[in-house]
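Peer 1: pasted the sequence and its predicted model underneath.
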Amino acid sequence: MTALLKAAERPGYPARIALVLSNTADAAGLEYARAAGIETAVVASRGRTRPDFEAELLATLAQHRIEIVALAGFMRVLTEDFVRVWEGRMINIHPSLLPSFPGLDTHARALAAGVRLHGCTVHLVNAGVDEGPILAQAAVPVAADDTEASLAARVLEQEHRLYPAALSWLAAGLVRLEGGVARIAAETATVALANPLPERAFIRRD
């Protein structure tokens, strides 16, 4: 979330962060957002039904006139009905090279599997868990002496580069869906898989 906020401060970035929303009132990101002068909201999920929770989510997003939802550490699984409302306008980042290692504990699972490349993926959200059309991926090599913590740190560095770039493409209208596959405009397609991600991924729309 902090990487997105910082990127949105750059001149020419095609998205403005209008709201930071959490389902828990003590989320650290809320305080960070308030300090940055960004609107915040809490929609509690504990002790209520999914339809009730998601109805308030939708109402809050509508109230703030949100156009794109970028999930960052949001650990609730959203229903198909909610996802359908935001089809093509909701993105998520996952700490693996999807479709490998969906779900939790991705770094430990990658080490246990002995893969030589690990990384992160930004994708459009669909009704499946950690599924949906892939927008961008960044790969990092797995070293022989890597621990879960050391591997996670290198992947996180790439997440902070990749997520703002992918959000900028979506906000600038450079993403289109063809048969369930996300296509990126030609001028950015070469950086949809990279490590490290070139700075030119931060596009301008003149």
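Peer 2: All right, it came through fine.
Peer 1: going forward, measure contacts between C-alpha atoms and count neighbours the same way
Peer 2: Fine.
Peer 1: tell me which element residue 109 falls in.
Peer 2: According to DSSP states H and E, residue 109 maps onto helix 106-113.
Peer 1: report the distance from that helix to the chain centre.
Peer 2: Between the centre of helix 106-113 and the centre of its chain there are 21 Å (CA atoms, centre = their mean, to the nearest Å).
Peer 1: what lies in contact with that helix?
Peer 2: Contact with helix 106-113 is made by 95-96, 101, 118, 142, 146-148, 151-152, as judged by CA atoms under 8 Å, 6 or more residues apart in numbering.
Peer 1: and the next helix or strand after it, what's buried?
Peer 2: Once the chain leaves helix 106-113, the next helix or strand it forms, by DSSP H and E, is strand 117-124. Across strand 117-124, burial judged by 16 or more other CA atoms under 10 Å covers 118-124.
Peer 1: what does strand 117-124 contact?
Peer 2: So strand 117-124 is contacted by 87-98, 110, 131-142, 155, 158-159, 162-163, 166 (CA under 8 Å, 6+ apart).
Peer 1: of the residues you listed, grab the buried ones for ChimeraX.
Peer 2: Buried members of the contacts of strand 117-124, defined by 16+ other CA under 10 Å, are picked up in ChimeraX with:
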select :87,88,89,90,91,92,93,94,95,96,97,98,110,131,132,133,134,135,136,137,138,139,140,142,155,158,159,162,163,166
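Peer 1: below is an additional structure, to be compared with the one above:
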Amino acid sequence: MGQKRIVVLISGSGSNLQAIIDACESGQINGKVVAVLSNKPFVKGLERAKKHNIPAITLQHGDYSSRESFDNALANSLVGFNADLIVLAGFMRILSPDFVNQFQGKMLNIHPSLLPKYPGLHTHQRALDNGDLIHGASIHFVTAELDGGPIVIQAQVNVESNDSVDTLAHKVAQKEWIIYPMVVSWFCDERLTLLGDQVYFDKTIIKTQGISYESLDSNAKPII
């Protein structure tokens, strides 16, 4: 089984991108990041890619006349790089159904909440406003529904009475940097698949809420 070709889509600093690059270089992931694409120029994530000699490409959505024309250009880039896996890591664009359908089953996203709670933006503030005691992050396969695709894994953090948006975001990010490389490695090892709207790990169906990171055994083997 050869290395998988990974393309990462970003819009910002790329901290999850860095975690995935590091995991590829250490051998945790049987794959290679072959390109990083951003819809915003001059972001830190592009600099991270350049430091690792990874092609860093900007496709500014404002340069395109419609969402569909931007998505077509993005899709052509992904096909050109022969991507086995597309990783959305802070990519702040809603993708069209046609685009999503073209890459169904090979596109992952990370979201800073315990989905289905708080799809969309400002998740940490919403968790604080609602007095949540538990918050976290979810990784899911991308479908046409915003932040609504089948969940692979969730990781939890405790919300303390003195937490702010910034401290909560930092706690969640620390979990993200662990679980995203883990899930990418599962995909690259062909242990993780999407069939229809159902996620399978080692040919066993994952429950609707995904794997709980807290339930993983010492070998990072899910208890399904």
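Peer 2: Structure received. If you're wondering where the values come from, they're calculated on a predicted model, not measured in any experiment.
Peer 1: ok, and the closest non-adjacent residue to residue 95 of the first structure?
Peer 2: Residue nearest to residue 95 of the first structure in three dimensions, not counting chain neighbours: residue 120, with 4.3 Å by CA to CA, 6 or more residues apart in numbering.
Peer 1: now which residue in the second structure aligns to that neighbour?
Peer 2: Here residue 120 of the first structure is matched to residue 137 in the second structure, going by TM-score structural alignment.
Peer 1: also residue 174 of the first structure?
Peer 2: Matched across to the second structure, residue 174 of the first structure falls on residue 191, judged by TM-score structural alignment.
Peer 1: okay, now that match: neighbour count?
Peer 2: Counted by other CA atoms under 10 Å, the residues lying close to residue 191 of the second structure total 14.
Peer 1: same deal with residue 99 of the second structure?
Peer 2: Using other CA under 10 Å: residue 99 of the second structure sits among 16 other residues.
Peer 1: check contacts around the nearest residue to it once chain neighbours are set aside.
Peer 2: When the adjacent residues along the chain are set aside, residue 99 of the second structure lies closest to residue 71, with 6.3 Å between them (CA to CA, 6+ apart). Applying CA under 8 Å, 6+ apart, we find residue 71 of the second structure in contact with 95-96, 99.
Peer 1: looking at those, which is nearest residue 77 of the second structure?
Peer 2: residue 99 (12.2 Å; CA to CA).
Peer 1: residue 41 of the second structure versus the closest one, what's the distance?
Peer 2: With distances taken as CA to CA, to the nearest Å, residue 99 of the second structure is found 22 Å from residue 41 of the second structure.
Peer 1: please apply the same query to residue 198 of the second structure.
Peer 2: Counting by CA to CA, the gap from residue 198 of the second structure to residue 41 of the second structure is 36 Å.
Peer 1: one more: residue 201 of the second structure?
Peer 2: Distance from residue 201 of the second structure to residue 41 of the second structure, by CA to CA: 37 Å.
Peer 1: and those two? which has more neighbours close in?
Peer 2: Taking other CA under 10 Å, residue 201 of the second structure and residue 41 do not tie; residue 201 has more neighbours (19 against 16).
Peer 1: what residue of the first structure takes the place of the more buried one?
Peer 2: Looks like residue 201 of the second structure aligns to residue 184 there (TM-score structural alignment).
Peer 1: so what's the corresponding residue of the first structure for residue 146 of the second structure up against?
Peer 2: In the first structure, residue 146 of the second structure lines up with residue 129, judged by TM-score structural alignment. Residue 129 of the first structure makes contact with 77, 102-103 under the criterion CA under 8 Å, 6+ apart.
Peer 1: now the buried members of the residues you listed.
Peer 2: Using 16+ other CA under 10 Å as the burial test, the contacts of residue 129 of the first structure include residue 102 as buried.
Peer 1: which of the contacts of residue 129 of the first structure are still contacts in the second structure?
Peer 2: Contacts conserved in the second structure for the contacts of residue 129 of the first structure, using both residues aligned by TM-score structural alignment, their matches' CA atoms under 8 Å: 77, 102-103.
Peer 1: which residues of the second structure fall in strands?
Peer 2: Under the criterion DSSP state E, the second structure contains strands at 4-10, 31-38, 56-58, 85-88, 107-111, 134-141, 151-158, 192-195, 198-201, 204-205, 211-212.
Peer 1: just send those back as JSON lines, with distance to residue 78 of the second structure too.
Peer 2: JSON lines is the format used below for the strands of the second structure (distance: least, CA to CA, whole Å):
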{"stretch": "strand 4-10", "distance to residue 78 of the second structure": "7"}
{"stretch": "strand 31-38", "distance to residue 78 of the second structure": "9"}
{"stretch": "strand 56-58", "distance to residue 78 of the second structure": "11"}
{"stretch": "strand 85-88", "distance to residue 78 of the second structure": "8"}
{"stretch": "strand 107-111", "distance to residue 78 of the second structure": "11"}
{"stretch": "strand 134-141", "distance to residue 78 of the second structure": "17"}
{"stretch": "strand 151-158", "distance to residue 78 of the second structure": "23"}
{"stretch": "strand 192-195", "distance to residue 78 of the second structure": "19"}
{"stretch": "strand 198-201", "distance to residue 78 of the second structure": "23"}
{"stretch": "strand 204-205", "distance to residue 78 of the second structure": "29"}
{"stretch": "strand 211-212", "distance to residue 78 of the second structure": "28"}
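Peer 1: which one of those strands lies nearest to residue 45 of the second structure?
Peer 2: So among these, strand 4-10 is nearest, using CA to CA, at 6.9 Å.
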